[in-house]
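>>> Need a 3D model of the following:
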Amino acid sequence: MSVEPVEKAERTTPLVTTLAAAATYFSVAPGVRLNVRSGPGTGYPIVKSLPEGSRVQIHCQTPGTQVTGPYGTTNIWDNIASGQYVSDAYVNTGSDGYIRQRCS
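From the prediction side, this is the model:
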């Protein structure tokens, strides 16, 4: 009995990149427990705190209260989830400006 080699099958389905796979996460400033607020400003209630070493995904950005932090002084607030905002002054985005679309 002889065995014939089987040729490698060609890929017939396209590769798909999902949003989850393409998501970009940004580091919160080292040594910081970051307050997450219900809106883009220090006058909004704190909904939770992120532990040291956290990374966040930024969905959109919006202007709000001006804050000074490890990454400068800014009025940009990052939306990290529905009803959850952090000051961009504490997130290492590599930019002093907007890196995402404005929140609507």
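
>>> switch to C-alpha atoms for all contacts and neighbour counts from now on
Noted.

>>> what residue is smack in the middle of the chain?
Gln57 (1.6 Å; C-alpha atoms, centre = their mean).

>>> That residue reaches Ala22, doesn't it?
No - proximity of Gln57 to Ala22 does not meet the contact threshold set by C-alpha atoms under 8 Å, at 10.9 Å.

>>> To compare against the first, here's the next sequence to fold:
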Amino acid sequence: MVGAATAEATTVRYYAVAPGYQLNVRNGPGTSYSVVRVLPEGAKVPVYCQTPGTTVTGPYGTSNIWDNISNGQYVADAYINTGSDGYIADRCS
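Down below sits the predicted model:
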């Protein structure tokens, strides 16, 4: 990825969106934020940081954690297979 390489990006892992789901990507950590794009079924996303936001129920439980997958782009963690119900990345600042 051009322009995405940073010192902290060296440890970024990619996580799968829940099977069978297309996932809204929003410009903030909550359902009240605008949808900026939709991830297709089978997508994998990086999680750069995580932050609390709107509580969402998805295939991986109910959570208020939102994952930052790009600059100004967030997805509900309840739809991402991180293997954890808690935080797996630093809090967004």
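
>>> Okay, helices next: where are they in the first structure?
19-22 (DSSP state H).

>>> Identify each of the strands in it and give its residue range.
25-28, 34-37, 46-50, 55-57, 60-69, 72-81, 84-87, 91-92 (DSSP state E).

>>> And for the last one, what's in contact with it?
This points to strand 91-92 of the first structure. By C-alpha atoms under 8 Å, 6 or more residues apart in numbering, the residues outside strand 91-92 of the first structure that reach it are Phe26, Ser27, Val28, Ala29, Tyr71.

>>> By neighbours, which of the residues you listed wins?
Neighbours here mean other C-alpha atoms under 10 Å. Within these, the largest count is held by Val28, at 25 neighbours.

>>> Give me the number of neighbouring residues for the equivalent of Arg55 of the first structure over in the second structure.
Taking TM-score structural alignment, the alignment pairs Arg55 of the first structure with Lys44 from the second structure. Residues contacting Lys44 of the second structure under the criterion other C-alpha under 10 Å number 17.
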